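*Asks:* Quick one, what's the 3D model for this:
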Amino acid sequence: MTNLANSIDLEKLQLNSFEAADFLKTLANSNRLVILSRLLGKETCVGDLEKNLNISQSALSQHLSRMRSEGLVSTRRESQQIFYRIKDPRVEAMLLLTYELFCQEELAQAM
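*Replies:* Got it, this is the predicted structure:
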């Protein structure tokens, strides 16, 4: 832990703390984490998200809207379908870190 503590630039962290807190607040919702995990590495249409998630259409729409306004996801329209994908590379990094911190033990036990 000492090496990590010595490698952190506290002034830089303080300067970026509000942006980091806002980013983490947006991710700090179980539904948004699941939605983003479905988008990890691929583009997905709203209809497929709705089918694969246990979340109402209105709640899904609200979460996607918030994540879009925060710049975490982007959209592409094809005819009447709207496709979402992860826009901010920090999202993928945080999803992988979250998986590593909270799911790796379960993965090891399953093997």
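*Asks:* only C-alpha atoms for contact and neighbour calcs from this point on.
*Replies:* Fine.
*Asks:* all helices of this protein, in order?
*Replies:* With helices called from DSSP state H, the chain shows them at 2-7, 10-15, 17-27, 30-39, 46-52, 57-69, 89-110.
*Asks:* Mean neighbour count and distance to residue 75 added to the ones you listed, as JSON lines?
*Replies:* What follows is the helices of the chain, written out as JSON lines (neighbours: other C-alpha atoms under 10 Å; distance: least, C-alpha to C-alpha, whole Å):
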{"stretch": "helix 2-7", "mean neighbour count": "8", "distance to residue 75": "37"}
{"stretch": "helix 10-15", "mean neighbour count": "10", "distance to residue 75": "30"}
{"stretch": "helix 17-27", "mean neighbour count": "13", "distance to residue 75": "18"}
{"stretch": "helix 30-39", "mean neighbour count": "17", "distance to residue 75": "12"}
{"stretch": "helix 46-52", "mean neighbour count": "14", "distance to residue 75": "10"}
{"stretch": "helix 57-69", "mean neighbour count": "15", "distance to residue 75": "8"}
{"stretch": "helix 89-110", "mean neighbour count": "12", "distance to residue 75": "15"}
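*Asks:* and for comparison, fold this next one:
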Amino acid sequence: MEEKASKVSELLRLLSHRDRLMVLCHLAQGEMSAGELGQALGRKAPAMSQQLAILRREGIIAARREGQSIFYRICHEDAVAIMSFLYARFCSDDAENLAVSGAESEVERA
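*Replies:* Purely as a prediction, here's the structure:
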């Protein structure tokens, strides 16, 4: 159990960086090019490259080249599961509706 806790802790540490988390939230919707990610996050190429390199090095994302574009996707099975949950809970349009209805429920209970 201790070994697994160490692996999970490392994965969560990688996911907890704000920029990497934002990259993964976008990739939870499907494959995207580096340019699309940079535009979606409002980040310049050097900042994006650094975070993408970390995620690639750690085996969280994979890349493929198509012409001059590089496309990224989440390839780590556990990261896919975690990001699917986080996307559904916090990022999707439905997540906003859940947050609003959850807040309304809290108000009603008070």
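*Asks:* circling back: between the helices of structure 1, which one is nearest to residue 81 of structure 1?
*Replies:* Evaluated over the helices of structure 1, closeness to residue 81 of structure 1 peaks at helix 46-52, with 7.3 Å, by C-alpha to C-alpha.
*Asks:* In structure 2, what range does that closest one match?
*Replies:* Mapping helix 46-52 of structure 1 onto structure 2 (TM-score structural alignment) gives residues 34-40.
*Asks:* Ok, stretch 79-87 of structure 1 next?
*Replies:* Alignment of stretch 79-87 of structure 1 against structure 2: residues 67-75, by TM-score structural alignment.
*Asks:* Look at stretch 30-50 of structure 1 and report the distance between its end residues.
*Replies:* One end of stretch 30-50 of structure 1 to the other measures 15 Å (C-alpha to C-alpha, to the nearest Å).
*Asks:* what's the closest non-adjacent residue to residue 33 of structure 2?
*Replies:* Counting by C-alpha to C-alpha, 6 or more residues apart in numbering, residue 71 is the residue found nearest to residue 33 of structure 2 once chain neighbours are left out, at 4.0 Å.
*Asks:* quick one: what's aligned to residue 36 of structure 1 in structure 2?
*Replies:* Using TM-score structural alignment, the equivalent of residue 36 of structure 1 in structure 2 is residue 24.
*Asks:* Run the chain-centre distance for the match of stretch 79-87 of structure 1.
*Replies:* Distance of stretch 67-75 of structure 2 from its chain centroid, counting by C-alpha atoms, centre = their mean, to the nearest Å, is 15 Å.
*Asks:* Same check on stretch 71-83 of structure 1?
*Replies:* In terms of C-alpha atoms, centre = their mean, the centre of stretch 71-83 of structure 1 is set 16 Å apart from its chain centre.
*Asks:* can you list contacts of it?
*Replies:* Among residues not part of stretch 71-83 of structure 1, those counted as contacts by C-alpha atoms under 8 Å, 6 or more residues apart in numbering are 43-47, 64, 67-68, 84-88, 91.
*Asks:* For residue 15 of structure 2, list the residues it contacts.
*Replies:* Shown in contact with residue 15 of structure 2 (C-alpha under 8 Å, 6+ apart): residue 21.
*Asks:* and the gap between the most centrally placed residue in structure 2 and residue 38 of structure 2?
*Replies:* Centroid-nearest residue in structure 2: residue 24, 1.9 Å away (criterion: C-alpha atoms, centre = their mean). Look at residue 24 of structure 2 and residue 38 of structure 2: by C-alpha to C-alpha, they are 12 Å apart.
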